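Chemist: need coordinates for the below:
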Amino acid sequence: MSNSLPESIRLNKFISDSGFCSRREADRFIEQGCVKLNGKTVAVGAQVFAGDEVRVNGRLIAASAADKSDRVYIAYHKPVGITCTTLQTVQGNITDAINHPERIFPIGRLDKDSEGLIFLTSDGDIVNKILRAENGHDKEYVVTVNKALTPEFIQKMSIGVPILDRVTLPCQVQMQSRFVFKIILNQGLNRQIRRMCEYFGYKVVRLVRTRIMNVSLGNLPVGHWRNLPAEVIAEINRAVSGSTKVATNVAARTSKNSAKSGKNPQATKAIKKDAPRPRTGRGNKSPVKKEAPRNKGRTSKPRR
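Modeler: The predicted structure is shown next:
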């Protein structure tokens, strides 16, 4: 292991910085007893020191190098039916769909029955930064519903909708056509848009994520991916760092104010009209895999 390691580093960060997986996935590996530190099973929160040996499922994890020029950052147009997980046991998982030569993992999630833009990378550090700042950056979607839209629906969607025992944050909503609207969120609740629509009696027929922060889906075909250029990565890092600091400051002020008032800022009343939680389970069919060209390019289909 490299001697460039700081005096100590949390085990999950050490694993994610190596490019093996995200910190959240690292914590799951640790909780499942799949991680050995110097030959011994350890708990979440363990520290790694220079000279320590870390293995995940028997695979030696190398310390992260300071130079990240070899890290992979891609934008992928996820098709419907692909699950945003790296677990090989899940049929239609995103890593098998892309079949990238490097070990990469998704940043955030996009529902199996939704399509559109999602980032994947081998840089565990940026994954953690983006996930920590998940509620601080824009995500844009184009949504098709099963019945005609009304000005009232657009207005109520934009001011906040009671779902999951809370009210969603205000957002930008714009009607595109009779059945299609665009929505920009800076919040990431589970199946948020679908639940918001269901609250008003609408069913989502199609949901496409078209933008994350400064990166747009553009004309990237379904099932294809493209590399993100260095300047875009730098801009994402700057945006994420700024939103993380703002979120931390807001949380600190909120905590301080609630301590003075004796109120819990997260306490909300249960909403009776909330849509039921979706049932989990795999679909009956997996998407048809596409044959991909072998030549490398800025835009690429999955390689088979």
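Chemist: CA atoms for contacts and neighbours, from now on please.
Modeler: Noted.
Chemist: so which residues of the stretch 51-200 of the chain form strands?
Modeler: Taking DSSP state E, counting those that start in this stretch as the test, the strands found in the stretch 51-200 of the chain are 54-56, 59-60, 73-78, 105-107, 115-121, 139-145, 162-163, 166-167, 172-175, 180-185.
Chemist: between strand 115-121 and the third one, find me the angle.
Modeler: With axes from the mean of the first three to the mean of the last three Cα atoms, to 10 degrees as the criterion, the two stretches strand 73-78 and strand 115-121 enclose an angle of 150 degrees.
Chemist: if you count contacts, what does strand 73-78 end up packed against?
Modeler: strand 115-121, strand 225-227 (3 or more Cα pairs under 8 Å, 6 or more residues apart in numbering; DSSP states H and E).
Chemist: need these in TSV (columns: distance to residue 189 and mean neighbour count).
Modeler: What follows is the helices and strands packed on strand 73-78, written out as TSV (distance: least, Cα to Cα, whole Å; neighbours: other Cα atoms under 10 Å):
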stretch	distance to residue 189	mean neighbour count
strand 115-121	16	24
strand 225-227	25	20
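Chemist: kindly reformat those strands as JSON lines containing distance to residue 173.
Modeler: Output for those, formatted as JSON lines (distance: least, Cα to Cα, whole Å):
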{"stretch": "strand 115-121", "distance to residue 173": "18"}
{"stretch": "strand 225-227", "distance to residue 173": "28"}
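Chemist: and residue 147, which of those is closest to it?
Modeler: Closest approach to residue 147 among those (Cα to Cα): strand 115-121, 20.5 Å.
Chemist: which outside residues touch the closest one?
Modeler: Strand 115-121 is contacted from outside by 71-80, 104-110, 127, 207-212, 216-217, 222, using Cα atoms under 8 Å, 6 or more residues apart in numbering.
Chemist: 6 Å - rerun?
Modeler: Outside of strand 115-121, the residues that reach it under the criterion Cα atoms under 6 Å, 6 or more residues apart in numbering are 72-80, 104-107, 208-210, 217.
Chemist: now show me the structure for the sequence below, then we'll compare the two:
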Amino acid sequence: MTEAKRLSRCLIEAIGCSRREAELYIEGGWVTVDGEVVDLPQFPVQNRQVQLLPGAKAEPPEPVTLMLNQAPGLDETAALASITPQSQAAAFDIGKRVLKGHFRQLRCLAPLQPGATGLQVFTQDWRTARKLTAEFGKLEQEYLVEVQGTLQADGLERLKRGVAAKGQALPPVKASWQNETHLRIALKAPTPGVVAQLCTAVGLTVVSLRRLRLGGVSMGKLPLGQWRYLGPQERF
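Modeler: Presented below is the predicted three-dimensional model:
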């Protein structure tokens, strides 16, 4: 019985490239085994057809940032586990080849408010990670807040000026009604629970909280539980 070989070895023998080139081709999603893309250089191959796709480049794959419309009841770990090739939003397909490597070493550096759903960001791109780490406090976050209760007189103006709750001064925010039961609130560097405190201070109780935007990046009409790639022209 013939012993299985590593995919990288099979590619080296097939096209005469170096080991490093073989690894780059494979990790970049340019190599198929019996017609299916395999991006693991150590993948065992035995009596199967290995091919290099047209246009292949022996370059490291570009790191990615993924935007998820996080469903209710998920923490960061469960939200990350929900990101699979099958849960990509078809309507937001920008033509980027989906690689298994895109789901490795993802970090969440822009946490949602406690109990919130909506826009969650996972990245393996050091440039995005640096931006979110160094400037997170400067990025405006916009939430759609479902509320119940009766807004106090001049409640929106008070939110815009800044209110006090239990002797603590809360920051001024941008606030407007989207409809009879939903407020849009935008603020920078929200501390845990601050949106609920803001609403309570003007007579409202938060029913649900959904992040719509982080800095200059909006979730748009991304379906619940699905994800998309950060576009090349989008900037936080």
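Chemist: quick check: TM-score for this pair?
Modeler: Aligned and superposed, the two chains score 0.60 in TM-score terms (TM-score structural alignment, normalised by the length of structure 2); 161 aligned residues with a Cα RMSD of 2.4 Å.
Chemist: picking that back up, let me have the strands of the stretch 51-200 of structure 1 in JSON lines, extended by distance to residue 95 of structure 1.
Modeler: What follows is those, written out as JSON lines (distance: least, Cα to Cα, whole Å):
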{"stretch": "strand 54-56", "distance to residue 95 of structure 1": "18"}
{"stretch": "strand 59-60", "distance to residue 95 of structure 1": "19"}
{"stretch": "strand 73-78", "distance to residue 95 of structure 1": "11"}
{"stretch": "strand 105-107", "distance to residue 95 of structure 1": "7"}
{"stretch": "strand 115-121", "distance to residue 95 of structure 1": "9"}
{"stretch": "strand 139-145", "distance to residue 95 of structure 1": "22"}
{"stretch": "strand 162-163", "distance to residue 95 of structure 1": "31"}
{"stretch": "strand 166-167", "distance to residue 95 of structure 1": "33"}
{"stretch": "strand 172-175", "distance to residue 95 of structure 1": "32"}
{"stretch": "strand 180-185", "distance to residue 95 of structure 1": "26"}
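Chemist: closest one to residue 26 of structure 1 among these?
Modeler: Closest to residue 26 of structure 1 of the strands of the stretch 51-200 of structure 1, according to Cα to Cα: strand 54-56, at 8.9 Å.
Chemist: check the offset of that closest one from the chain's centre.
Modeler: Relative to its parent chain, strand 54-56 of structure 1 has a centroid offset of 25 Å by Cα atoms, centre = their mean, to the nearest Å.
Chemist: so where is that strand in structure 2?
Modeler: On structure 2, no counterpart of strand 54-56 of structure 1 exists by TM-score structural alignment.
Chemist: tell me what that strand is packed against?
Modeler: With contacts defined as 3 or more Cα pairs under 6 Å, 6 or more residues apart in numbering; DSSP states H and E, the packing partners of strand 54-56 of structure 1 are strand 35-37.
Chemist: which bit of structure 2 covers the strand it packs on?
Modeler: Going by TM-score structural alignment, strand 35-37 of structure 1 lines up with nothing in structure 2.
Chemist: just stretch 256-265 of structure 1 next, same as before
Modeler: Alignment note (TM-score structural alignment): stretch 256-265 of structure 1 is unmatched in structure 2.
Chemist: where along the stretch 201-304 of structure 1 do the helices fall?
Modeler: Listed from the start of the chain, the stretch 201-304 of structure 1 has helices (DSSP state H, counting those that start in this stretch) covering 230-261.
Chemist: what lines up with residue 148 of structure 1 in structure 2?
Modeler: Using TM-score structural alignment as the criterion, residue 148 of structure 1 maps onto residue 150 of structure 2.
Chemist: equivalent analysis for residue 71 of structure 1, please.
Modeler: Using TM-score structural alignment as the criterion, residue 71 of structure 1 maps onto residue 63 of structure 2.
Chemist: try residue 104 of structure 1
Modeler: Residue 104 of structure 1 maps onto residue 106 of structure 2 when the alignment is built from TM-score structural alignment.
Chemist: what of residue 224 of structure 1?
Modeler: Aligned partner of residue 224 of structure 1 by TM-score structural alignment: residue 226.
Chemist: counting neighbours, what do you get for its match?
Modeler: Using other Cα atoms under 10 Å, residue 226 of structure 2 is surrounded by 20 other residues.
Chemist: one more: the one 4 residues further on?
Modeler: Applying other Cα under 10 Å, we find 19 other residues in the vicinity of residue 230 of structure 2.
Chemist: contact partners for it?
Modeler: Each residue near residue 230 of structure 2 by Cα under 6 Å, 6+ apart is listed here: 65, 66.
Chemist: neighbours of the nearest residue to residue 147 of structure 2 once chain neighbours are set aside, just the number please.
Modeler: With Cα to Cα, 6 or more residues apart in numbering as the measure, residue 206 is the residue that lies nearest to residue 147 of structure 2, at 4.6 Å, once sequence neighbours are left out. Counted with other Cα under 10 Å, the neighbours of residue 206 of structure 2 add up to 18.
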